[in-house]
Structure formats: C-alpha cells, structure tokens
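In: Predicted model follows, preceded by the sequence.
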Amino acid sequence: IGTHAIFEGDVAFKDLALAVVDEQHRFGVHQRLQLSAKGGIPADVLVMTATPIPRTLSLTVYGDMDVTRLTEKPAGRQPIDTRALPNSRLDEVVSGIGRAITSGARAYWVCPLVEESEHLDVAAAEDRAAALKAEFGDKVGLIHGRMKSAEKDAVMAHFQSGEISVLVATTVIEVGVDVPEATIMVIEHAERFGLSQLHQLRGRVGRGTGKSSCLLLYQTPLGETAKARINILRETEDGFRIAEEDLKLR
C-alpha cells in the first residue's frame, strides 16, 4: 500500500499481478501505466472512483475495460438534501449555520476557485474564515493546501472532536476527509467548480446516519452550462450518471 511514491523509477516489484488504484481521477494516465508494468509483465488493474473521468468513461464504451457499479449506500446513510441559492442570500445561510452549530452540528464551508491560482484561493478562504469568525468566534477553523501537514492535521483533529464547528476550506478537503458528524456542506461560487468536483465535495457529508445537506451558492446570472451542472447535482447522487452528464457538457 502506498502513495504516489510507488511510481518512482527505483521502486520495483516482484511478480506484480494486480494493481488497485483508489481515487483514480487523482492519478495521471502514464502513472497508472507505469504501475501496471512494474512487475515485468502487464498487471491487471482495478481502478476505483466515485466519478469516472471522461477518458475512463470512453474506455468503458470503446476500450477494454469492464465496469462494476456499486450503487447502494452503506447501511444507515441517508440521501443528501442538495439545494442551490444565489450569493445574495449568503446572510441567510450564515444565520442558518449559526442555528445548526448551536444545536451541535458541524459544517464545511468551501471557498471558490479563483483564476486557477492557489494563492488567490487561499486568500478567499482566509477572508471567509475571518468573516465567519466575526460571527461565531473560535468555533471556526481554516484549512488549505499551503499549510504544513502538521497544521492541517491539528485543525482536522479539532474539527473531528467538535472543538471547531465550522471548517472553512479550499478544495484540499475534496478527498480523504471522513468526519461522520459533519452534516452541512456549503460551496461558495459553485458555478466555478466542475461537476465531478462538486460531487466529490458533497461526498464529505452524508457519511453518518444523520440527515445532511449541501448548499450550492452561485453568482447570478448563471450561464447555461453552470445551470445544467447545478441541476444535475440536485437531481442525483449517482457518480456514474454525474460523470456521464459531465462528459456531455464538455
């Protein structure tokens, strides 16, 4: 079991017969090919993902790739209530978050992508965290990709324990975060995110037995493509259908 480090040239395997790639969309095509060839003969490859990337979908139709779909939720999990609201109603959302955390809920608040710049993404998250701290004080935490690993781990530990009730974040929480007690996801400027990415972010909630909600805040007026993305996300939680619709919109 390993991270991207197992793709390095000095890592060799003896009789590699099966390679399992989790969160397939996070790896490049050449990386997966390198891994399957590391045992001397081509290994069988099993890829797993909640939202197949377009190339993978094409391979399931035209290439040599079998598909198994796992459509049932784990026992006890409920559907996520997904709603879309214009940014003009942000104050209402903040008030609702306040009522929820007073009742013991925990919430993620994901800040928008800004011109493909990690520096600007972090600035947007810092501004939102400051605004929410003015409302809720020390119950608000911040996590982003420019933080050191130890800092991120400490913030996540506080969120998991309930010391922090609102976690403001960039897309660094897209995968690998599991806090069953978190039941609210707010995605600011949802129109700036891709459909698969929105689905991955929504998947950070609904991991326990309680009711969960995902609020998609968008800037008006919405373009036709952005409107279609949001409508699809409201209609289904099926990652394969979302990926198929995403491919159609490209």
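Out: All right, it came through fine.

In: For the rest of this, base every contact and every neighbour count on C-alpha atoms.
Out: Fine.

In: Any idea how many residues pack against the residue lying closest to Lys211 once chain neighbours are set aside?
Out: Excluding its sequence neighbours, the residue lying closest to Lys211 (C-alpha to C-alpha, 6 or more residues apart in numbering) is Gln78, at 6.3 Å. Counted with other C-alpha atoms under 10 Å, residues neighbouring Gln78 total 15.

In: in stretch 184-201, what's buried?
Out: 184-191, 193, 195-196, 198-201 (16 or more other C-alpha atoms under 10 Å).

In: got it, and stretch 100-108?
Out: 100-101, 105-108.

In: The residue nearest to Lys211 touches Gly210, doesn't it?
Out: Yes - proximity of Gln78 to Gly210 meets the contact threshold set by C-alpha atoms under 8 Å, at 7.1 Å.

In: could you say what helices and strands the longest helix seen in the chain packs with?
Out: With secondary structure taken from DSSP state H, the chain has its longest helix at helix 118-136. If you count contacts as 3 or more C-alpha pairs under 8 Å, 6 or more residues apart in numbering; DSSP states H and E, helix 118-136 packs onto strand 140-143, strand 166-169.

In: For the first one, which outside residues touch it?
Out: Contacts of strand 140-143 with the rest of the structure, by C-alpha atoms under 8 Å, 6 or more residues apart in numbering, involve 125-126, 129, 132-133, 152, 155, 159, 164-170, 172.

In: These: which two are farthest apart?
Out: Using C-alpha to C-alpha, those span at most 20.3 Å, a distance reached by Lys133 and Val172.

In: How many residues are close by the closest residue to Lys133 other than its chain neighbours?
Out: Excluding its sequence neighbours, the residue lying closest to Lys133 (C-alpha to C-alpha, 6+ apart) is Val140, at 5.7 Å. Val140 has 24 neighbours, counted by other C-alpha under 10 Å.

In: The residue nearest to Arg146 when sequence neighbours are not counted and His144: what is the separation?
Out: Spatial nearest neighbour of Arg146, chain neighbours left out: Val122 (7.7 Å); criterion: C-alpha to C-alpha, 6+ apart. Val122 sits 6 Å away from His144, going by C-alpha to C-alpha, to the nearest Å.

In: okay, now the one to match up with it:
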Amino acid sequence: LGLVIADEQHRFGVNQRKKLQDKGDKVDLLTMSATPIPRTVAMVLYGDKDVSAIHTMPSRRKTVKTKVVKTKSMKPILPQLESYIKEGGQCYVVCPLVEDSETMDLQSATKIYEAMCAYYKDKIRIGLLHGRMSDEQKDQIMQAFMKHELDILVSTTVIEVGVDVENANMMVIYDAHRFGLSQLHQLRGRVGRSTQQSYCFLFTSSNDQEALERLTFLENETDGFKIAEYDLKLRGPGELLGQKQSGLPSFLVADIMKDFNILERARIDAGEIIDHIDEPQYYSIRKYLEKKIEKNETYLD
C-alpha cells in the first residue's frame, strides 16, 4: 500500500488509521474533514503534518441560521416547522439514542418518531433511520427522503456524513449538549446545501453553564476551523504520539495553549534542522540525536 485517503477522518480512531498505514512501508496519508477535530489541529500546529485549508463556502450558499432552544419538546418551533413543510421543505430531526434508556434522560429517535406520527397522523410523511437497521432498510429510507416521499426524517447520527439532500434545509437536534462541538457542526452541515436559507435548532434542557456556553458559541460561529480551535481549548488535543484523542499532553516546559507562538516557531526550526541535518553546522545536533536514538533515550515517556 502506498497511499491512504481517509475522508471524514473524525469517524476513524487512532488505531484504525494506524492499521491502514501499517499495510505498507512509509505509506502517505491524506486525511480530509469539513470539521478538523482538536487532535488534528494540534498535529497541524506541532506535529509532522502539512495542511491545506479551504476557508470559503461553495458559491451562492447561505449561512445556516442556528438557534439554541431551551426545551425538551418540539412545541416552541412547531409553527415554523409546519409552515416550512407546507412550503415544500424537508427536515431532519436528530436524536442521541435509538431507543429510550433507563439510565439516561435523553430523547430517542424511536420515541420521537412514534410521537410525531401520532401527532400528525397522515398530514406529514415521517421516516425513521438509525444504525440498527440493515443496510437495505437504511438505503430505502434515504432514497425515499431524497425523492421527497418523506417530509421529516427522524434519525440518529448516522446522517452525520455522506447525506446530501438539497431540499432539506431545516434540522432539529435533541439534547444537543450531549454532542461534541465538531459533531454538531458536522450534523449542521447536512442542511444549507442549496441556495435556500437553512435553519438548525439546538434543543437542550441542560443547566450546565459550560454546556450552554459551548452551544451558544456554535450558535454564533459557522467556521469549522474556529470551532475546532475553541474545542481544542476546552478538551485539549490529546497525545500527539499516543492514542488519547482529548486531554492535554504532557510537555516538560511549554503550555500548549499559552505558548502557541514559541511552539510553532520551534516546530518550524525543527523541520529546518531535520531537512539539513547532514550539513556541517548541525553536526553536534546530529551526533546528539544519534546517541539518544542508540540508547533509546527519549522524553516521550
């Protein structure tokens, strides 16, 4: 294997990506994501990874209007939802669980689907999609939604990637505080894929101040890079050479957030030295590194 391309790279674990790279010798790796996860941001800043960034949206697309709603039910937005459906639009309703849980007070896709079907009867066409369905069932539901045979699709996060329905420009996310910022941004990316105005409602019943601050930040920010940086400050980037994908790494001296400038400068200088390690001016550094490698002495432990 010579090249690995991981699209939607946030859906892969550290070990999964490593297994792919281990299938060849010095395999090149290209990872792609609309939402850089905190670990990736840190790798870009301080690790051996180059980045190409596209900061512009596709032409003619409008910014998704996002609103945090303190609620556990659809009632506050029902008039807007029904008006939107009557005008020919389609809507995603995303839930964190497939079915109700005895241990977590969260909305499930099955419960919301059944409640909406009972409320609207045959007035609005509603479908249900989740990961426990067979591939054939999931494909049938998605095809029906894409053909506008369904008006509302109640789903879990299986719609997070690979779904493109231009006519669906409204999204409701239940218990939004239970999702990570990057995942919420990725889910929100399912709408706003046409020239129409799109909307995303973040439902939450949480009173946790930090959770509400995160949602408020997302309400006012649509730039995936800025969202990733904010997430980085909250969660930390994880281990640059390990398996943890969150939490602050251990540096002997530097603070990864406060010492951004000098860490970035050190990364550039280190790359310059490695590129010219055989030149005379770097003789002492090369010998020092060779000695450390020979004795297997590193500071990584």
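Out: Nice, thanks for sending it over. Model, not experiment: these values are computed from the prediction.

In: re earlier: ok now the longest helix of the first structure, how far from the chain's centre?
Out: In terms of C-alpha atoms, centre = their mean, to the nearest Å, the centre of helix 118-136 of the first structure is found 19 Å from the chain centre.

In: ditto for stretch 24-34 of the second structure
Out: That offset, for stretch 24-34 of the second structure, works out to 18 Å (C-alpha atoms, centre = their mean).

In: Let's see the distance spanning it from one end to the other.
Out: End-to-end span of stretch 24-34 of the second structure (C-alpha to C-alpha): 27 Å.

In: Please point out which parts of that stretch sit buried.
Out: 32, 34.

In: List of residues touching that stretch?
Out: 1-10, 21, 186, 224.

In: Give the aligned equivalent of Tyr119 of the second structure in the first structure.
Out: In the first structure, the residue paired with Tyr119 of the second structure according to TM-score structural alignment is Glu135.

In: let me fix that: Val4 of the second structure
Out: Aligned partner of Val4 of the second structure by TM-score structural alignment: Ala19.

In: what element comes up after the helix or strand where its match lies heading to the C-terminus?
Out: Taking DSSP states H and E as the criterion, Ala19 of the first structure maps to strand 18-21. Once the chain leaves strand 18-21 of the first structure, the next helix or strand it forms, by DSSP H and E, is helix 29-36.

In: Would you mark the buried spots in that next one?
Out: Across helix 29-36 of the first structure, burial judged by 16+ other C-alpha under 10 Å covers 32, 35-36.

In: now do stretch 131-150 of the first structure
Out: Neighbour-count burial for stretch 131-150 of the first structure [16+ other C-alpha under 10 Å]: 132, 136, 139-145.

In: how close does the counterpart of Arg146 of the first structure in the second structure sit to Val98 of the second structure?
Out: Matched across to the second structure, Arg146 of the first structure falls on Arg132, judged by TM-score structural alignment. Counting by C-alpha to C-alpha, the gap from Arg132 of the second structure to Val98 of the second structure is 8 Å.

In: Ser52 of the second structure now?
Out: Counting by C-alpha to C-alpha, the gap from Ser52 of the second structure to Val98 of the second structure is 37 Å.

In: before we move on, back to that, identify the contacts common to Val122 and His144 of the first structure.
Out: Common neighbours of Val122 of the first structure and His144 (C-alpha under 8 Å, 6+ apart) are Thr170.

In: need the strands for the stretch 151-300 of the second structure, in chain order.
Out: 152-155, 168-173, 199-204 (DSSP state E, counting those that start in this stretch).

In: so which of these comes closest to Gly271 of the second structure?
Out: strand 199-204 (42.6 Å).

In: give me the stretch of the first structure that that closest one matches.
Out: Using TM-score structural alignment, strand 199-204 of the second structure corresponds to residues 213-218 of the first structure.

In: sorry, back to before: what does the longest helix of the first structure rub up against?
Out: Contacts for helix 118-136 of the first structure (C-alpha under 8 Å, 6+ apart): 94, 98, 110-114, 139-142, 144-146, 168-170.

In: Kindly report the same for stretch 64-72 of the second structure.
Out: 107, 174-175, 188, 191-192, 197-206, 215-216, 218-220, 222.

In: let's see it at 7 Å
Out: 192, 197-205, 215-216, 219 (C-alpha atoms under 7 Å, 6 or more residues apart in numbering).

In: before we move on, what about stretch 184-192 of the second structure?
Out: By C-alpha under 7 Å, 6+ apart, stretch 184-192 of the second structure touches 35, 61-62, 64, 160, 163-164, 168-171, 198, 200.
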